[in-house]
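*Asks:* take this sequence and fold it.
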Amino acid sequence: IKNIEKHIKPAVLGLSALEQEALDNLLIEMDGTLNKSRLGANAILGVSMAVARAAAQSEGNPLYAHIGGDEAVTLPVPMLNIINGGAHAAGSTDFQEFMVVPAGFDTFREALRSGVEIYHALADILQARGLSTSVGDEGGFAPPLDDNRDAVALVIEAIERAGYSPGEQCFIALDVAASELDKDEYPSDKLIGIYEDWVGNYPIVSIEDGIAEDEWGDWQALSSAIGGSVQLVGDDLFTTNTELIRKGISMNAGNAVLIKLNQIGTVTETLDAVRMTQEASWGVVISHRSGETEDTTIADLAVGTNAGQIKSGAPARGERTAKYNRLLRIEEELGDRARFAGRQVYQNVLGGS
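*Replies:* The predicted model follows:
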C-alpha cells in the first residue's frame, strides 16, 4: 500500500483508465525488475485490476464486456477441486488435486449444480466410511487415502451417487503438481505410465503439471504419449509467462496453459498470455490461487476471453464460491446470448494438439 500511495499514485493520477496497456507498461517500467520486486507484484496487479474496473465502469459495461466486447458470451466449464492432496492437504494423497468437471450440460447453472451435488455426495460417502470431511486450502476434502487411484475411484463413486453419468455428464481432472513429488518415487517415465493407464480406464479430460517444471524433454514425451487424448495443462511450467508459453508451443510440450493474474502481474500481460495460447489452438484455464480473496475478477476474465475453463476450488468457502456466484450472475445478465463451453472445449483442444 505504501508503494501505491508513494510511487504509483503520483505517476498514474490523471491518466486515462481506457489506456490499459500504456498504464500497465508504465507500471512495469517504473518497477524495472523482471519479477516486479521493487514496487511489488501485488501492488502493481492491484492497480492494474483497478484500472480495468474503472474503465469498465466509465463505459457503463460489466468487466467481462469491457475485456471481450460483444463476443464475451461463453461461460466456462468449472473444474471443481473436491479432493485435496499434496501440498494443499497434509496426510492425504500425493497428487495435489482431484477435480470433477461437469462439462456435459447445456448451461453453467446446471453444471455448477451438479458439481455441488457431487461435492455433498462425496461428503456422505466419506462420513459413511468414517473418513475425515475436513477440507484443504481450496475447499476440497482431504481424507487419508492409501493410493492416488483411491481418490479417482471416490470421485467416480460420488458422481454416480449424485445421479450423474461419469464420462457423459461429468469428467475428472487432475493437478498432479509433479514438481512437488519425490522424483525417486515418481520418475517421469513412471508418471507417464500411470497417466496412460488412467486415461484409458477413467473419464479423465485434463492433467495439470503432470511432469516437473524443469523437465521439458519429459513434457514432450508426455505430449507424444497422450496429448491427443487428454488436455495437458502447464502451470509451474509456464507461470503465465509468454516467453515460456512460446517455448512450450514450439516444443509441443503440453497443449494448454493455466492462467493466473497474479503470477505475471498485470492485466495486459495476462491478456497477452491468453491470446498467445488461443492462437496456438491450445486450451486456456483461468485459475484462482491456493490463497484467495473474495475478488471475482477471474470470473469476468474467463468470460471476457472466452477461455472455456475456470478453476476456483471446491463449491465451499466464500473465497471460492464468490467466483462461481459471479458466473451465475453473468449467465443471467447475458440471458439468451449466454453459451456454455461444455464438452466442446476439450474437443477443440485435442483437435488442435
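*Asks:* can we go C-alpha only for contacts and neighbour counts from here?
*Replies:* Noted.
*Asks:* how about the strands in the stretch 51-200 of the chain?
*Replies:* 74-75, 77-84, 97-101, 171-175 (DSSP state E, counting those that start in this stretch).
*Asks:* okay, the angle between the second one and strand 171-175?
*Replies:* The one in question is strand 77-84. 60 degrees (axes from the mean of the first three to the mean of the last three CA atoms, to 10 degrees).
*Asks:* strand 77-84 packs against which elements?
*Replies:* In terms of contacts (3 or more CA pairs under 8 Å, 6 or more residues apart in numbering; DSSP states H and E), strand 77-84 is packed against strand 97-101, helix 108-128, strand 309-311.
*Asks:* in TSV, list these along with mean neighbour count and distance to residue 285.
*Replies:* Formatted as TSV, the helices and strands packed on strand 77-84 follow (neighbours: other CA atoms under 10 Å; distance: least, CA to CA, whole Å):
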stretch	mean neighbour count	distance to residue 285
strand 97-101	29	12
helix 108-128	19	16
strand 309-311	26	5
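*Asks:* among those, which is nearest residue 301?
*Replies:* Smallest distance to residue 301 across those (CA to CA): 9.6 Å, for strand 309-311.
*Asks:* in the helix or strand that that closest one is followed by, what counts as buried?
*Replies:* Counting by DSSP states H and E, the next helix or strand C-terminal to strand 309-311 is helix 318-334. Residues of helix 318-334 classed as buried by neighbour count (16 or more other CA atoms under 10 Å): 319-328, 330-331.
*Asks:* equivalent analysis for stretch 282-291, please.
*Replies:* 282-289.
*Asks:* which one is residue 109 nearest to, not counting chain neighbours?
*Replies:* Excluding its sequence neighbours, the residue lying closest to residue 109 (CA to CA, 6 or more residues apart in numbering) is residue 328, at 6.4 Å.
*Asks:* one more, so I can put them side by side:
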Amino acid sequence: MKIAIDVASSGFYKDGGYDLDFKKPKSDPAKFITGKELADIYLGYVKKYPIISIEDPFDQDDWGAWGRFTAQGAIQIVGDDLTVANPVRIKTAIEKKPDGWGVMVSHRSGETGTTFIADLVVALGTGQIKTGAPARSETVAKYNAVTPSEALAGTGAYYAGDKWLSAGRQATALQKK
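*Replies:* Model (predicted):
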C-alpha cells in the first residue's frame, strides 16, 4: 500500500505563512510556519511512511516553496490548485519548473457515476486517475472500470499505474519512452 495526500494547503495559508492551528478562530500568527518548515514536515513524513505523492503542499501563490520542494525530488508533487486548468498559471508553472511534468485525470466534486474518465486514463496512457476514496458508488465505479477499459482497448493500451509517478523534477518512465 502506498499513500497519496491532498494537503490543500491554500486553506491554511495566511499572511505569508502556514497556520497549522487554522481551525482555531483566533490562531496565533507568531506560530505560523514558513514554506521551508512545512516542507521539512512533509519530508519527515515521507521518510517515515510510504508516501508517494503530495498534492497541493503549498499555497498556489507560494512559488518559492513549490520550487524548493520539487527540486528535492523525493516524491511526486501534484499542483492541482497551482494550475487549476488555468492556461496562465500553467504557463507560469512551466516557466518556473520546466521539466518532469505528468498528467493526472481527475473528477470534480459532485461527479456522476459515469466511468468515462477511467476510459480516458487508459486511452491517453496518463496512468493516474484521481477519483477520491472508494467510499461512494461513483468512485468505486471508476476504479472498477480501469481494468475492463484496458482489456477492451486492445494491444498496446494499459493502465500505467506507478510507471507514471514522477519524483520532483525527474521525468516519469512513460515520458522517457
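*Asks:* for residue 31 of the first structure, find the nearest of the strands of the stretch 51-200 of the first structure.
*Replies:* Proximity to residue 31 of the first structure (CA to CA) singles out strand 171-175 among these, at 32.8 Å.
*Asks:* can you redo the strands of the stretch 51-200 of the first structure as JSON lines with distance to residue 200 of the first structure?
*Replies:* Output for the strands of the stretch 51-200 of the first structure, formatted as JSON lines (distance: least, CA to CA, whole Å):
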{"stretch": "strand 74-75", "distance to residue 200 of the first structure": "29"}
{"stretch": "strand 77-84", "distance to residue 200 of the first structure": "20"}
{"stretch": "strand 97-101", "distance to residue 200 of the first structure": "17"}
{"stretch": "strand 171-175", "distance to residue 200 of the first structure": "13"}
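*Asks:* closest to residue 63 of the first structure out of the ones you listed?
*Replies:* Closest approach to residue 63 of the first structure among the strands of the stretch 51-200 of the first structure (CA to CA): strand 74-75, 14.1 Å.
*Asks:* which part of the second structure matches the closest one?
*Replies:* Across the second structure, nothing matches strand 74-75 of the first structure (TM-score structural alignment).
*Asks:* kindly report the same for stretch 44-58 of the first structure.
*Replies:* Using TM-score structural alignment, stretch 44-58 of the first structure corresponds to no residues of the second structure.
*Asks:* got the buried residues for that stretch?
*Replies:* For stretch 44-58 of the first structure, the neighbour count (16+ other CA under 10 Å) marks 44-49, 51-56 as buried.
*Asks:* what's the counterpart of residue 81 of the second structure in the first structure?
*Replies:* By TM-score structural alignment, residue 81 of the second structure lines up with residue 236.
*Asks:* wait, its match sits on residue 213?
*Replies:* Yes: assessed by CA atoms under 8 Å, residue 236 of the first structure is found in contact with residue 213 at 5.5 Å.
*Asks:* between these two, which contacts overlap?
*Replies:* Both residue 236 of the first structure and residue 213 are in contact with residue 179, where contact means CA atoms under 8 Å, 6 or more residues apart in numbering.
*Asks:* can I assume the match of residue 81 of the second structure sits in a helix?
*Replies:* No: counting by DSSP: H, G, I helix; E, B strand; the rest coil, residue 236 of the first structure is not found in a helix; it is coil.
*Asks:* tell me who's in contact with it.
*Replies:* Residue 236 of the first structure touches 179, 209, 212-213, counting by CA under 8 Å, 6+ apart.
*Asks:* export those residues to TSV and tack on secondary structure?
*Replies:* Output for these, formatted as TSV (three-state DSSP):
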residue	secondary structure
179	helix
209	coil
212	coil
213	coil
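*Asks:* which among those residues count as buried?
*Replies:* Buried members of the contacts of residue 236 of the first structure, scored by 16+ other CA under 10 Å, are 179, 209, 212-213.
*Asks:* tabulate these in CSV, adding columns for distance to residue 67 of the first structure.
*Replies:* Listed next are those as CSV, based on distance: CA to CA, whole Å:
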residue, distance to residue 67 of the first structure
179, 33
209, 28
212, 33
213, 30
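*Asks:* between these, which is closest to residue 303 of the first structure?
*Replies:* Nearest to residue 303 of the first structure among these, with distances taken as CA to CA, is residue 209, at 24.0 Å.
*Asks:* which one in the second structure is aligned with that closest one?
*Replies:* In the second structure, residue 209 of the first structure lands on residue 56 (TM-score structural alignment).
*Asks:* also residue 284 of the first structure?
*Replies:* Checking TM-score structural alignment: residue 284 of the first structure goes with residue 103.
*Asks:* try residue 173 of the first structure
*Replies:* Match for residue 173 of the first structure (TM-score structural alignment): residue 4.
*Asks:* now name the helix or strand holding the residue lying closest to that match once chain neighbours are set aside.
*Replies:* Spatial nearest neighbour of residue 4 of the second structure, excluding adjacent residues (CA to CA, 6+ apart): residue 53 at 4.6 Å. Using DSSP H and E, residue 53 of the second structure maps to strand 51-55.
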